[in-house]
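I'd like to go over a predicted model; first the sequence, then the structure.
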Amino acid sequence: MKKSFSLFIVLSAFCTAAVGNAAAGISIERGKQLFENTKLGTTGKSCATCHPGGKKLEWAGTYDDDKLTEIANRCIQKALQGKPLKPDSEEMQSLILYLKSFAGPN
């Protein structure tokens, strides 16, 4: 019962944050669209090309937003040969939310 209540509290907080962010144009769905978009670079590939379904990104939830921004932009620049996203942009914030959704169990 105690674990169920704790899970409920965590999920409620997450949903509240997601609704607030969605109003600002930041969402996991938008992050997913970016993750699957080949237009982030010039190679015709997307993040999902190397990480289908978030494969090998289970660690993403262990990093803070600044570190994930750095990692994501490195991949966009090198693997996708694209321009980095601005760290404070809605696009990057959405991508970060989506990357964190791959986090495995603790």
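Right, received. Where do you want to start?

switch to C-alpha atoms for all contacts and neighbour counts from now on
Will do.

Contacts only, for the closest residue to residue 84 other than its chain neighbours.
Leaving out its chain neighbours, the residue that sits closest to residue 84 by CA to CA, 6 or more residues apart in numbering is residue 73, at 4.9 Å. Taking CA atoms under 8 Å, 6 or more residues apart in numbering, we find residue 73 in contact with 83-85.

from those, which single one is nearest residue 22?
The closest of the contacts of residue 73 to residue 22 turns out to be residue 85 (CA to CA; 18.9 Å).

Quick check, the closest one in contact with residue 93.
No: counting by CA atoms under 8 Å, residue 85 stays clear of residue 93, with 9.7 Å between them.

More neighbours: which of the two?
Shown here are residue 85 and residue 93; by other CA atoms under 10 Å, residue 93 has more neighbours (24 against 19).

Any idea how many residues pack against the spatially closest residue to that one that is not a sequence neighbour?
Nearest residue to residue 93, sequence neighbours excluded (CA to CA, 6+ apart): residue 26, at 6.5 Å. As a burial measure, residue 26 scores 22 neighbours (other CA under 10 Å).

Second structure follows, compare the two:
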Amino acid sequence: MKKRFWLAVFLMSVAVASQAADGPTQERGRELFESTKLGTNGKSCASCHPGGRKLEWAATFDDGKLAGITNKCIDKALKGKPLDPAGTDMQSLIMYMKTFAGPGK
């Protein structure tokens, strides 16, 4: 009986960890922000916004508007393919960009 209980606890913890890994994270957002793989010209978001420069306003926009602005940059500045606005990568990127908000957020 004890073995079944601990097996069930283990399986539930694995399921919860798996679900958490599939959701948006700031760490994934940072990786995307610094990655040159969002585009085709060797640049990243950090190329134009080192340390989040000029993104202090990011937290003032709703996620939909910020996704649109971000995709415009990916398309034009990075020469890349826009991300799914509702996808995990875009949500992670938005989550990370909002960390650059100024003190008045």
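Received the coordinates, thanks. Predicted model, so just to flag it, every value in this text is computed and none were measured.

Identify the residue of structure 2 aligned to the residue nearest to residue 84 of structure 1.
Taking TM-score structural alignment, the alignment pairs residue 73 of structure 1 with residue 71 from structure 2.

what's residue 40 of structure 1 in contact with, if anything?
Shown in contact with residue 40 of structure 1 (CA under 8 Å, 6+ apart): 34, 46, 76, 80, 82-83.

Drop anything exposed from those residues.
Neighbour-count burial (16 or more other CA atoms under 10 Å) applied to those gives 34, 46, 76, 80, 82.

Which residues outside the top helix by length along structure 1 are in contact with it?
The helix that spans the most residues within structure 1, counting by DSSP state H, is helix 2-23. With contact meaning CA under 8 Å, 6+ apart, helix 2-23 of structure 1 is reached by 27-28.

taking the contacts of residue 40 of structure 1 one by one, which sit in helices?
Short answer: the contacts of residue 40 of structure 1 in helices (DSSP H) are 34, 76.

Just the closest of the contacts of residue 40 of structure 1 to residue 101 of structure 1, please.
residue 34 (14.0 Å).

Just tell me what that closest one corresponds to in structure 2.
Using TM-score structural alignment, residue 34 of structure 1 pairs with residue 32 in structure 2.

what's the neighbour count on the closest residue to that match other than its chain neighbours?
Nearest non-adjacent residue to residue 32 of structure 2, counting by CA to CA, 6+ apart: residue 93, 6.6 Å away. For residue 93 of structure 2, the neighbour count with other CA under 10 Å is 24.

How about the secondary structure of residue 93 of structure 2?
Recorded secondary structure, residue 93 of structure 2: helix (DSSP: H, G, I helix; E, B strand; the rest coil).

Could you pull up the residues touching the residue nearest in space to the middle of structure 2?
With the centre of structure 2 defined as its mean C-alpha position, the nearest residue by CA atoms, centre = their mean is residue 92, 1.7 Å away. By CA under 8 Å, 6+ apart, the residues touching residue 92 of structure 2 are 24-29.

Swap in 10 Å and give it another go.
Taking CA atoms under 10 Å, 6 or more residues apart in numbering, we find residue 92 of structure 2 in contact with 23-33.
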